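Peer 1: coords below, sequence missing:
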């Protein structure tokens, strides 16, 4: 009998620039602990915290602002397993179970990666067709699934 996998509850933000909907460009950031690993901001959901509360907290902690408007929420949870190189660091979890939000930066919102505990060293806004040139390999299937949902729903 196989042991059941343990997934860390997590929230992820697909951030569109303040130029949305006139211009659709996505925020991606490069992690400071894995060279060349680009991703959307994400983070764990604390005990007793709702996914929406975690979303705002994580954005403030990771990119220095929670000045966003929620456009849409992915209807379910998606999960992925950590690759071996990350699994040891994330023990006792085997992967993450994520709730995705599509958000827009409010006009005038200031991104600041030099937070109390920086996770990213660089960020950029890219059009949809360039996202997967940057995103780290093990997150691509989840990102494709979630982004395709938001495309089909007419948000992007």
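Peer 2: That came in fine, so what should we check first? The structure displayed is predicted, hence computed values, not measured ones.
Peer 1: Please make it C-alpha for all contacts and neighbour counts, starting now.
Peer 2: Noted.
Peer 1: And stretch 87-102, end to end?
Peer 2: With C-alpha to C-alpha, to the nearest Å as the measure, the ends of stretch 87-102 fall 27 Å from one another.
Peer 1: adding another structure so you can compare the two:
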């Protein structure tokens, strides 16, 4: 089934978490529903829905904690504009994202200030199904080539918006 243009976009917070070396956190996504991972494009940065009335930075912090157990991060910046993307064609079983055409994102950059040993993508805080099965610190500029093609344009915009944080501090 192709994305349906009459469906709304889901508000979504994307998170670019930089370490002190200037690398960004990326996870190897399990992906499901319309966001099913295909081929070798399983890497992505944390992201998730913004609840009605929820502040962007608060949503980003919540999603970061739910997907990685990371709570120690200093706010750096946020994008001002919403960047939509459509889901690819999907003909699998019903999934909560099937109610949407795609997602519209604003991105938040944080600097990681915690202890790497506390990062846990397999059993993250919050009791939600794990989003990732592995993770790494990667160069920000490498990520557009590692994500699913339907997200690539947004990742290129993230690189342009946040490349100033992709340096050692």
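Peer 2: Okay, I see it. This one's a predicted model, so the numbers in the text were calculated from it and none came from an experiment.
Peer 1: the longest helix in structure 2 is where?
Peer 2: helix 56-68 (DSSP state H).
Peer 1: equivalent range in structure 1 for it?
Peer 2: Taking TM-score structural alignment as the measure, structure 1 aligns residues 51-63 with helix 56-68 of structure 2.
Peer 1: just to revisit the earlier point, buried ones in the longest helix of structure 2, by neighbour count?
Peer 2: For helix 56-68 of structure 2, burial by neighbour count (16 or more other C-alpha atoms under 10 Å) applies to 56-57, 59-68.
Peer 1: on that earlier part again, contacts for the match of helix 56-68 of structure 2?
Peer 2: With contacts defined as C-alpha atoms under 8 Å, 6 or more residues apart in numbering, stretch 51-63 of structure 1 is touched by 10-13, 41-46, 65-66, 99, 111-120.
Peer 1: With stretch 65-85 of structure 1 instead?
Peer 2: Contact with stretch 65-85 of structure 1 is made by 7, 56-57, 59-60, 94-106, 109-112, 138-139, 142, 146, 149-150, 155, as judged by C-alpha under 8 Å, 6+ apart.
Peer 1: likewise stretch 9-20 of structure 2?
Peer 2: Contact with stretch 9-20 of structure 2 is made by 24-25, 45-50, 56, 59-60, 63-64, 73, 84, 100-113, 137, 165-169, as judged by C-alpha under 8 Å, 6+ apart.
Peer 1: mind redoing it with 6 Å?
Peer 2: 24-25, 46-50, 60, 100-112, 168-169 (C-alpha atoms under 6 Å, 6 or more residues apart in numbering).
Peer 1: What's the PyMOL line that selects buried ones from those residues?
Peer 2: Of those, the buried ones go into a single PyMOL selection, burial set by 16+ other C-alpha under 10 Å:
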select buried, resi 24+25+46+47+48+49+50+60+100+101+102+103+104+105+106+107+108+109+110+111+112
